[in-house]
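Colleague: following is a predicted model, sequence given first.
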Amino acid sequence: MQRRAAAIYVIFFVLVAIGAYSLTTVAQQPSVSVDGQNYSQGDTIRADGTQWTVNVMDGEGNLSSVNESARFTGSLANNSSLLFSEGEYRPAPNGSGGGAGTGTGSASPSASPGGPGTPGTTGTGVSTGEGASNDSATRFLVAVPNASGSNGSGGNATNVTSFTLRQQFETSERLREDPSVADVTLTAENGTQYVRYRNGTSQRLDEYLPAPEVRNVSVGDSFPYKNNSTTVESINTSGATLTWEGRLTRSQDFEEGTNVTLGGTKYVAHFPENSTLTLSENVSGYQAEQAAVAGFNNRILGLWGIVIISLFAAVLIIALAYMPVRG
């Protein structure tokens, strides 16, 4: 009697498993099909005056555009450092100050009639190169007149039309290279620094250092900055604004279902084939179809769960039915 009942339950669970499996074989998965423009590899799209090139491969891709005359801007902060080498300036690495002996010689901004890249007051040029990959780079400090308010204007300078680049010296490096002086400076109680000669004499540091090279840069000057033909657009007490033209490449990467914005219009990316891209404005419709596909897949997973559980229950019942009974 026990095995007969077990056989009935086994048949029941097997029939349930067969029924669930049958449903998985006949169910039709909904497809995603949205209206839109189709594109292939190398096709172009023009939106708001920008031409985009379509790149598609293996069900994903990107849109790229190139502007050969894009306008870029940069800034030079007051009291920041620049390195000058091979006729061009570049930002000095952070945390690499010019040492205790920045240019404190007798040169003044008014003594420098030259433009950027043209030496004004000629001092004894010193290679400083600290923190730079090129040991021949010379360090300059950006200084905006009246930026500190030292002239009594309270720091609110107006009509600033130029700034200066004042050469900086790496004091410790110069002292190490000079065999006639000690490697360190002495500081008096009033803060004045001195160079100590090995013969026992000393000299003020600002007198020991050569006159720094000073260069004037005005609004409208061409400024050789980071491999660009740059123009000084404006100057204020915080620093200078630079502008230049160059090549700008923009790219938007996408895959199935990614939102893409072109010319202010939002599209959804769909790949009916691996080498074909469809851009559709019907974003909500695409999302609804994707939700239907996800719901279908969840139901299929549920049916497979029924198949597995039913077959497991049938096997378990058979095993229990044929277990030996004591007595």
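Modeller: Alright, I've got the coordinates.
Colleague: going forward, measure contacts between C-alpha atoms and count neighbours the same way
Modeller: Noted.
Colleague: which residues touch stretch 17-37?
Modeller: 270, 272, 278-282, 285-286, 289-290, 292-293, 296-297, 300, 303-304, 306-308, 310-311 (Cα atoms under 8 Å, 6 or more residues apart in numbering).
Colleague: what are the ranges of the helices in the stretch 201-327 of the chain?
Modeller: Assigned by DSSP state H, counting those that start in this stretch, the stretch 201-327 of the chain shows helices spanning 205-208, 283-321.
Colleague: now the longest one: buried residues?
Modeller: It refers to helix 283-321. Going by neighbour count (16 or more other Cα atoms under 10 Å), the buried part of helix 283-321 is 283, 285-286, 289-290, 292-293, 296, 300, 303-304, 306-307, 310-311, 313-314, 317, 321.
Colleague: likewise for stretch 187-198?
Modeller: Residues 193-197 are the ones in stretch 187-198 that count as buried (16+ other Cα under 10 Å).
Colleague: cool, and stretch 40-57?
Modeller: 40, 44-45, 52-56.
Colleague: export these to a markdown table and tack on distance to Tyr21 and secondary structure?
Modeller: Conversion of the buried residues of stretch 40-57 to a markdown table gives the following (distance: Cα to Cα, whole Å; DSSP: H, G, I helix; E, B strand; the rest coil):
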| residue | distance to Tyr21 | secondary structure |
| --- | --- | --- |
| Ser40 | 40 | coil |
| Thr44 | 47 | strand |
| Ile45 | 47 | strand |
| Trp52 | 48 | strand |
| Thr53 | 47 | strand |
| Val54 | 43 | strand |
| Asn55 | 42 | strand |
| Val56 | 38 | strand |
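Colleague: pasting the second one now:
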Amino acid sequence: MQFRAGLLYIALFAVVAAGAYGVIGAAESPEVTVDPADADYQLEPGQEFQLNDRTYNATDVGADSGSIEYVNESAILETEWSDGDTVELEDGTEYDVMIDGGNETDGGNETDGGNETDGGNETDGGNETASASSFVLVESFSEDEYETVERDGEQYIVVSEGGDEVLVPLLEFEGLETQTYELGDTIAYNDSDAGRIIEGNITDISSDTVTIEYVGESSTTYDLTDGEVATIGNQEFGVDFPEEGTVYLTSDVESFETQQEEITHFNERIRGLWWVIAIAVTTIVLLAALAYMPVRG
């Protein structure tokens, strides 16, 4: 009796597992798609399109991913030079950047009133540290050309005069060309990375860096993935790759996300059926073991 009852339940759970597996095999997963008529943009590789008065380019369109690029040809860009950097100006001459904010003393130690009880020793101003308002470009040179030494943080050129060695401050040495720049000045230099001459304005000078602002080209890339929502500029689009080399963009994100929710719901049901199969198979194994257990008496 125990054996026959076990076989009956085993058959029942086998039917349940087979039914769940059959449903999984027959079920078709929904897909997120965009009807060509509903697509705001149908793009191929290299195709340009207008969005909010900007021109974008579909630089890469694959089977299920791609990218959109926007190039701003009049972007405000910045570059920084640090104290000691070597730069090349538009005439091809290389210069070393020298920035010296210096210490500005206003008033020093001022005594008013001698040793009087009222007034005593009065100090007005003290030592103030002023930020740099200018910097100097010094023509670059090698150690083979000139010998240099440093004294109290200042560089000197060693010059021979009448058999004696004389130290001439670097900025006063006539053998090297120097150029002084201040805030707001215009400067043109060679950008080796961009491969062109850049003309910019000096917008900031700190104790160890110089900031130059200029108009240049800046690009922004937006990645596209099939079935997902992408933000291009400030606008959201549903993305669909119907075939390799073609991408549809739709601004109807609400219906696009509804399709995504349907896919999520479908996957949840499929996972539930796999759990049914797993539980049914586990139960079958357990029932088979119990059915073959010997009965006392």
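Modeller: Now that the structure is in, tell me what you want to look at. Worth saying up front: this structure is predicted, and the values here are computed from it rather than measured.
Colleague: re the thing from before, now the helices of the stretch 201-327 of structure 1 in JSON lines, with distance to Ala6 of structure 1?
Modeller: Output for the helices of the stretch 201-327 of structure 1, formatted as JSON lines (distance: least, Cα to Cα, whole Å):
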{"stretch": "helix 205-208", "distance to Ala6 of structure 1": "104"}
{"stretch": "helix 283-321", "distance to Ala6 of structure 1": "6"}
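Colleague: between these, which gets nearest to Gly61 of structure 1?
Modeller: Ranking these by distance to Gly61 of structure 1, with Cα to Cα as the measure, places helix 283-321 first at 18.6 Å.
Colleague: now that closest one, how far from the chain's geometric center?
Modeller: On the basis of Cα atoms, centre = their mean, to the nearest Å, helix 283-321 of structure 1 sits 45 Å off its chain's mean C-alpha point.
Colleague: list the helices and strands it packs on?
Modeller: With contacts taken as 3 or more Cα pairs under 8 Å, 6 or more residues apart in numbering; DSSP states H and E, helix 283-321 of structure 1 sits against helix 2-26, strand 265-273.
Colleague: what about the strands in the stretch 51-200 of structure 2?
Modeller: 54-61, 65-82, 86-88, 94-99, 103-108, 126-129, 134-139, 148-151, 154-161, 164-169, 178-182, 186-191, 196-205 (DSSP state E, counting those that start in this stretch).
Colleague: element containing Pro30 of structure 2, please.
Modeller: Assigned by DSSP states H and E, Pro30 of structure 2 belongs to no helix or strand.
Colleague: burial of it, as a residue count?
Modeller: Other residues near Pro30 of structure 2 come to 14 when the count uses other Cα atoms under 10 Å.
Colleague: do Ser65 of structure 2 as well
Modeller: Around Ser65 of structure 2 there are 19 residues (other Cα under 10 Å).
Colleague: now the strands of the stretch 51-200 of structure 2 as CSV including distance to Ala18 of structure 2?
Modeller: Compiled in CSV, these are given as follows (distance: least, Cα to Cα, whole Å):
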stretch, distance to Ala18 of structure 2
strand 54-61, 42
strand 65-82, 38
strand 86-88, 76
strand 94-99, 79
strand 103-108, 88
strand 126-129, 85
strand 134-139, 83
strand 148-151, 89
strand 154-161, 89
strand 164-169, 94
strand 178-182, 83
strand 186-191, 70
strand 196-205, 71
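Colleague: of all these, which one is nearest Val229 of structure 2?
Modeller: strand 65-82 (12.1 Å).
Colleague: how far does that closest one sit from its chain's centre?
Modeller: 11 Å.
Colleague: ditto for stretch 242-260 of structure 1
Modeller: With Cα atoms, centre = their mean, you get 13 Å for stretch 242-260 of structure 1.
Colleague: repeat that for stretch 50-58 of structure 1.
Modeller: Using Cα atoms, centre = their mean, the offset of stretch 50-58 of structure 1 from its chain centre is 22 Å.
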